[in-house]
Every structure is written in structure tokens, then in C-alpha cells.
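*Asks:* Pasting the sequence and the predicted model now:
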Amino acid sequence: MTEQVHEQRVIIEMGMGNDLHGMDYTKAAARAIEDALRHSSLPLFAVTGLDHDQMRVQVTVGVQEPDKVDTDTLVAKLPRGQAEVRVVQGGLNVPTGGDTIVIAQASVEAFVPRQSGWRLTS
């Protein structure tokens, strides 16, 4: 999804997650999102007084079988903002003889409305 004109991206984080047994694409995707979130902090909200509800969170997850991901479950796990999750072809399936390891990649982006009185530089 492209950045909307009236918003500015304030963070982008990447993460990786997997499911070693069971080929659960939703579990691998959730772990990828959790990995990305562990790398981020948004002190911007405390500094500016913005409410977290003003933030739009766009998550893109790549797995080999996108139709096997429950996006509602992933949206419910996102802690703040107005969340959207889209799933695309990507990630990796690794056969191990008896099982297949599912590897998911995630990008988590946060957008806030453009502000007056202060601005983020491009």
C-alpha cells in the first residue's frame, strides 16, 4: 500500500518468524510481526501528545502460501493504532525430511497524520 498524502511514515521495522512443525503460516507470520515490534519504540507520541489511535499501522507479511494466513488473528495481536495486515507471496518453505519449516518475513510501518507546528523532515 502506498503512503497516503496526508500521512507521514514515522517508522518501518522488519522481522522474521517461523513455525518449525505444523506448517502454521499464521503462527510464523505472528512471530515475524512480534520480531519487528521488539525492535521498535515510538517516543514520538509522548513527546508530541499524539494519541496512538491517530496512528495507522500497515503490516505486510510474506509467506509461501498467503491464503493460509488468518489476517484477523494478526490484526488482533497488534497493540496500538489502526492496523491493517496484507499478505503477499514471499517467505520460504524449507523441507526437512519429515516436516517443512515455514519462514515468514514482515514489514511493520507506522503512519501519523501530517502535523502543524512541527514537522518531520523527508
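*Replies:* Received the coordinates, thanks.
*Asks:* use CA for all of it now, contacts and neighbours both
*Replies:* Fine.
*Asks:* how about stretch 68-82: buried residues?
*Replies:* Along stretch 68-82, these residues count as buried under the neighbour rule (16 or more other Cα atoms under 10 Å): 69, 70, 71, 74, 75, 78, 81, 82.
*Asks:* structure B:
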Amino acid sequence: MSDQRFIIEMGMGNDQYGQDYTKAAARAIEDAIRHSSIPMFEALGLDHADMRVQVTVGVQDPEKVDCEALMQKLPRGTATVQAVFGGQNVTNPDSGNVLVIATAAVEAFLPKQA
């Protein structure tokens, strides 16, 4: 039996001063999760442990993202996190400071329901 995606949420996060890609990605994931409320678990008697969560974060320098640390912050389900090229880096021309902007797609899957 294959999984069926039942939700996808998008989020955006940034790190304005530290150029920390993991921090920006964590904020993007948190932004996406804050947009979700899934009452079907209680309504249908489903267990959150049966949910598979797949997160894709986009940043300009994916190898600087600690995917394991991000995975540990996800509150429910069995999670995977992948960093890919995306997002933006914006440089302040006056100071040279780089603003790191990350995007996140958080997808949740359950086994197909009868």
C-alpha cells in the first residue's frame, strides 16, 4: 500500500545578520507549520506516528544546512529533510551584510485510507 499526500504547506524564513542557513531554514519550516491545523487525526482516530513528513528547504548554499538538526525539530511523524538550491541571498550594498532567505515545502503523507 502506498502513501498518499494529504497536505503541503509552504513557508519562508530568513537570517538577517548571521548568514546562518540552518536558522533561516528552521524559520521557513516553522512558518509553514504555523499555517497548518489538521483536526482529522482526532476526528478519524489516526495516530500521528503513522504520518510521514517530507521537508524540502531551498537556500543558496544547501551544504551549509544541518538537515539532521532540522529533522529533530519536527513535532510529529517520521520526518526527512532535504536541502536544495533555492531561496535567495541579498547583500546590503552599504554594509556588505548578506541576508539569507530560505523557502520550505512541508509535505505530509499517510497510508491510503480505505
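*Replies:* Arrived safely. Bear in mind the structure is a predicted one, so any value in this text is a computation, not a measurement.
*Asks:* Let me see the TM-score of these two.
*Replies:* Here the TM-score for the pair of chains, by TM-score structural alignment, normalised by the length of structure 2, is 0.96; 112 aligned residues with a Cα RMSD of 0.9 Å.
*Asks:* hmm, back to that, mind picking the two most distant members of the buried residues of stretch 68-82 of structure 1?
*Replies:* Across the buried residues of stretch 68-82 of structure 1, the longest distance by Cα to Cα is 21.1 Å; it joins 69 and 81.
*Asks:* what's the distance between residue 88 of structure 1 and residue 56 of structure 1?
*Replies:* 19 Å (Cα to Cα, to the nearest Å).
*Asks:* out of the two, which sits in the busier spot?
*Replies:* Higher neighbour count among residue 88 of structure 1 and residue 56: residue 56, with 20 against 16, using other Cα atoms under 10 Å.
*Asks:* Show me what the more buried one aligns to in structure 2.
*Replies:* Aligned counterpart of residue 56 of structure 1 in structure 2: residue 52 (TM-score structural alignment).
*Asks:* And residue 11 of structure 2, what's its match in structure 1?
*Replies:* Using TM-score structural alignment, the equivalent of residue 11 of structure 2 in structure 1 is residue 15.
*Asks:* and its match, what element?
*Replies:* For residue 15 of structure 1, the host element (DSSP states H and E) is strand 7-19.
*Asks:* How about residue 45 of structure 1?
*Replies:* helix 44-48.
*Asks:* Please apply the same query to residue 110 of structure 1.
*Replies:* strand 100-113.
*Asks:* re earlier: among the buried residues of stretch 68-82 of structure 1, find me the one that's closest to residue 112 of structure 1.
*Replies:* Set against residue 112 of structure 1, the nearest of the buried residues of stretch 68-82 of structure 1 by Cα to Cα is residue 81 (9.5 Å).
*Asks:* Surely residue 99 of structure 2 touches residue 19?
*Replies:* Yes - using Cα atoms under 8 Å, residue 99 of structure 2 is in contact with residue 19, at 6.5 Å.
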